[in-house]
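Asker: Sequence plus predicted model, see below.
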Amino acid sequence: MAAPNDETPGPDPAEQHEDPIRLLAIQDTPLSLDEVFAAVGDPTAGGTALFVGTVRNHDGGAGVDALGYSCHPTAEAEMRRVADKVVADFPVRALAAVHRVGDLAVGDLAVVVAVSCPHRAEAFAACRKLIDDLKHEVPIWKHQRFSDGTEEWVGAC
């Protein structure tokens, strides 16, 4: 039995049951790398991986002047489903994902995702899975406007 003056250790921080999904959003305002990075800060994580998707000036050999993103009303719920799966499959300490909608110019941030895990290999793998699944499963559509005056919808059914 411990003496009354003995201090007992607190709970192991790695075993806390806080929701590791710290930030999920679809927004029509510019994205912040600092906000996403801050959201995944965790003292139990030894590795943090961050992916930034930007609007590039070309696609498929054609010049891109601008693009617009739109989404289905269920997009944020689908983001949550994808994030929950990544958390279930990897030792995620914290996860964040934000995607932009509306009109964007070349160079603008379109998507930012980040994951922190105990080790770097896990963080890289979880971040890759998160962005790949978001791109394939979340109903967000891209409307590209090309330099030659043509346009194309990407991801729309």
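Answerer: Cool, the structure landed. Every value quoted in this text rests on a predicted model; they were computed, and no experiment measured them.
Asker: only C-alpha atoms for contact and neighbour calcs from this point on.
Answerer: Noted.
Asker: What residues of the lengthiest helix in the chain count as buried?
Answerer: Longest helix in the chain by number of residues (criterion: DSSP state H): helix 120-137. Residues of helix 120-137 classed as buried: 120, 122, 123, 124, 126, 127, 128, 129, 130, 131, 133, 134 (neighbour count, 16 or more other C-alpha atoms under 10 Å).
Asker: Contacts for that helix, please.
Answerer: 46-51, 78-79, 82-83, 86, 90-92, 113-117 (C-alpha atoms under 8 Å, 6 or more residues apart in numbering).
Asker: okay, now the one to match up with it:
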Amino acid sequence: MDTIEVRTAAISVTDEFQALREGNRSDGATAMFVGSVRDFNAGAGVDGLTLEHYPGMTEKSLQRIVDSARARWDLGRVRVIHRVGAMQVEDSIVFVGVTCAHRQAAFSACQYLMDRLKTEAPFWKLESRETGKAWVAARDSDRLELQKWS
């Protein structure tokens, strides 16, 4: 069962974890990743972040990423919740959670989903920095992480 949601509302990690586990008696492993707005990037202080996306296209892209993870691992539940709009430092941006029978597959699938999401999902990030606003480009390090799954 997949849940893919792009929204402006805050992410409750507790609620998302409960949704993964509720009534889920067959999966013994749950792995999660939560990404948050941090207070620095590229050598400058960050005051906030605004994420933009193309509705419809973004969700389809996220579903393709989830489908590719399902093709690699026998996953139970998958939840990908991504925020858009204006956020402050410490706000959660993304929640990725997976369940499956065993921990190693859960860890691997969760990391795979994040590596693909960071490089392929159509989100545009505008940081509010102490030096002004700046669009954030994809990092070479993220592309290098993705290569290990080839």
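Answerer: All right, it came through fine. Since we're looking at a predicted model, the values are computed, not measured.
Asker: For the helix or strand hosting residue 36 of the first structure, grab the matching residue range in the second structure.
Answerer: Residue 36 of the first structure is part of helix 33-39 when elements are defined by DSSP states H and E. Counting by TM-score structural alignment, helix 33-39 of the first structure pairs with residues 13-19 of the second structure.
Asker: element containing the residue positioned nearest the centre of the second structure?
Answerer: Nearest to the geometric centre of the second structure sits residue 94, at 4.2 Å (C-alpha atoms, centre = their mean). Per DSSP H and E: residue 94 of the second structure is located in strand 92-100.
Asker: ok, back up a step: by how much does the longest helix of the first structure deviate from the second structure on average?
Answerer: The superposed helix 120-137 of the first structure is, by mean C-alpha distance after the TM-score superposition for the first structure, a mean 0.7 Å from where its aligned residues fall in the second structure.
Asker: Any chance you could list what contacts the match of helix 33-39 of the first structure?
Answerer: Contacts for stretch 13-19 of the second structure (C-alpha under 8 Å, 6+ apart): 34, 79, 95, 97.
Asker: Using ChimeraX, make a named selection holding only the buried ones among the residues you listed.
Answerer: Paste this into ChimeraX to select the buried members of these, with burial taken from 16+ other C-alpha under 10 Å:
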select :79,95,97
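Asker: ok, so of the contacts of stretch 13-19 of the second structure, who is nearest residue 3 of the second structure?
Answerer: residue 79 (4.7 Å; C-alpha to C-alpha).
Asker: Now do the same for that closest one: its match in the first structure.
Answerer: Using TM-score structural alignment, residue 79 of the second structure sits opposite residue 96 in the first structure.
Asker: Now its match. Nearest residue, chain neighbours left out?
Answerer: residue 23 (4.5 Å; C-alpha to C-alpha, 6 or more residues apart in numbering).
Asker: In which helix or strand does that neighbour reside?
Answerer: strand 21-27.
Asker: what's in contact with that strand?
Answerer: 36, 39-40, 75-76, 79-80, 83-84, 87, 94-101.
Asker: Stretch 67-80 of the first structure too?
Answerer: Looking at what lies outside stretch 67-80 of the first structure - C-alpha under 8 Å, 6+ apart - the contacts are 24-26, 55, 100-105, 134, 137-145.
Asker: now do 7 Å
Answerer: For stretch 67-80 of the first structure, contacts defined as C-alpha atoms under 7 Å, 6 or more residues apart in numbering pick out 25-26, 101-105, 134, 138-145.
Asker: looking at the second structure, which residue ends up farthest from its center?
Answerer: Max distance from the centre of the second structure (C-alpha atoms, centre = their mean): residue 131, 27.2 Å.
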